[in-house]
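# Build me a structure from this.
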Amino acid sequence: MDASSTYAAEHFQRLGFRILDHDRQTRFGLLSLVAYDGSVLVFAQLTTGEVDRTEPSLRERTLMRRRAAVWITDTPASPIGADLRFDAIHVRLDEGGALRTLDHSEGAF
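The predicted structure is shown next:
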């Protein structure tokens, strides 16, 4: 897990979520983070860099839903009956790799 993913995972853990998976490659692309708090299963899209991209495009939203469906289907221990939520997280690091900002958009799509 790279630094940006680690910061995003720690953020979810502070919110009371358990990280179920991260950086899972599917046939529809990379699934950044899957977190669960006992009732809500969150699929988070992680972006990094200077430009804040917490608003995914229609194509990105479609691909994320497909990645989530693959994850649920392929993961025997996926929580049954959980509410699903799709979040966007944008992480900016400084030159030394320390967290500068983390923007979390719950229910981004």
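# switch to C-alpha atoms for all contacts and neighbour counts from now on
Will do.
# My guess is Phe28 contacts Arg67. True?
Yes. Between Phe28 and Arg67 there is a contact at 5.8 Å, judged by CA atoms under 8 Å.
# Ile80 - that's part of a helix, no?
No. Counting by DSSP: H, G, I helix; E, B strand; the rest coil, Ile80 falls outside a helix, being coil.
# Tally up the residues packed near it, please.
Per other CA atoms under 10 Å, the neighbour tally for Ile80 reads 10.
# ok, now how distant is it from Gly38?
Taking CA to CA, to the nearest Å as the measure, Ile80 falls 11 Å from Gly38.
# hang on, the earlier thing: between Phe28 and Arg67, which is the more surrounded one?
Taking Phe28 and Arg67 together and counting by other CA under 10 Å, Arg67 has the greater number of neighbours (22 against 14).
# which element is the residue most central in space within the chain on?
Residue closest to the average C-alpha location in the chain (CA atoms, centre = their mean): Ala44, at 1.9 Å. Using DSSP states H and E, Ala44 maps to strand 40-48.
# And this one, please, so the two structures can be compared:
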Amino acid sequence: MGENTGVHRAAHRDRCGAIGAIGEGFAAEFLQAQHWRILERNWRTRYGELDLIAADGTTLVIVEVKTRASHVYTDPVAAVTPAKLRRMRLLARQWLAARPPGSPWWEVIRFDVVSVQLSLADPTDRAAARLRHHRGLVE
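Take a look at the predicted model:
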């Protein structure tokens, strides 16, 4: 019985990872269509990961992408907690500190969420996906 549970968990993790990757791809395409530059995708440290780091003109934007292929939340942004926002700020400071000398200086840094609700029938269907852009989240 325990072995089947482990297999089920692994399959669930794989599906969640695939759903997340689809959503991040859709979010990156959406932001690029707004003339944003994607500077990093899935930037990781031992403390966590930033989904997208982008430039909106002269503003650095740290973007959390929340993707769902279910109807657990009306809008997946509901899954972004104050603790998650604090972690995003910590990771943003780490990313900025790791920049090489001469890197652009960002006078404005903003934290956004792009929520992606995928079709249950076909999560890869971009036309059926609903994206919402939440700008400037604060705790």
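# before we move on, back to that, wait, doesn't the residue nearest to the centre of the first structure sit right on Asp103?
No. Taking CA under 8 Å as the definition, Ala44 of the first structure is not a contact partner of Asp103, at 12.0 Å.
# In contact with the counterpart of Phe28 of the first structure in the second structure, which residues?
Alignment note: Phe28 of the first structure maps to Tyr47 in the second structure; criterion TM-score structural alignment. Applying CA atoms under 8 Å, 6 or more residues apart in numbering, we find Tyr47 of the second structure in contact with Leu91.
# Next one: Tyr47 of the second structure from Arg130 of the second structure, what distance?
For Tyr47 of the second structure, the distance to Arg130 of the second structure equals 30 Å [CA to CA].
# ditto for Tyr73 of the second structure
Distance of Tyr73 of the second structure to Arg130 of the second structure, given as CA to CA: 13 Å.
# part of a helix, is Arg61 of the first structure?
Yes. Counting by three-state DSSP, Arg61 of the first structure falls inside a helix.
# what about the counterpart of it in the second structure, how many neighbours?
Matched to the second structure by TM-score structural alignment, Arg61 of the first structure sits across from Leu85. Residues lying near Leu85 of the second structure (other CA under 10 Å) number 17.
# cool, Ala108 of the first structure as well?
Neighbours around Ala108 of the first structure, by other CA under 10 Å: 16.
# Wait, it touches Ile89, no?
No. Assessed by CA under 8 Å, Ala108 of the first structure is found out of contact with Ile89, at 9.3 Å.
# Not counting sequence-adjacent ones, nearest residue to Arg126 of the second structure?
Residue nearest to Arg126 of the second structure in three dimensions, not counting chain neighbours: Phe26, with 7.2 Å by CA to CA, 6 or more residues apart in numbering.
# Mind telling me what that neighbour corresponds to in the first structure?
Phe26 of the second structure maps onto Tyr7 in the first structure, by TM-score structural alignment.
# Make sure that match is indeed in a strand.
No. Assessed with three-state DSSP, Tyr7 of the first structure is helix; it does not lie in a strand.
# For it, give its distance to Ser39 of the first structure.
Separation of Tyr7 of the first structure from Ser39 of the first structure (CA to CA): 23 Å.
# who has more neighbours, those two?
Remark: of Tyr7 of the first structure and Ser39, Tyr7 carries more neighbours, 18 against 13, as counted by other CA under 10 Å.
# pretty sure that one contacts Leu99?
Yes. Counting by CA under 8 Å, Leu99 is a contact partner of Tyr7 of the first structure at 7.4 Å.
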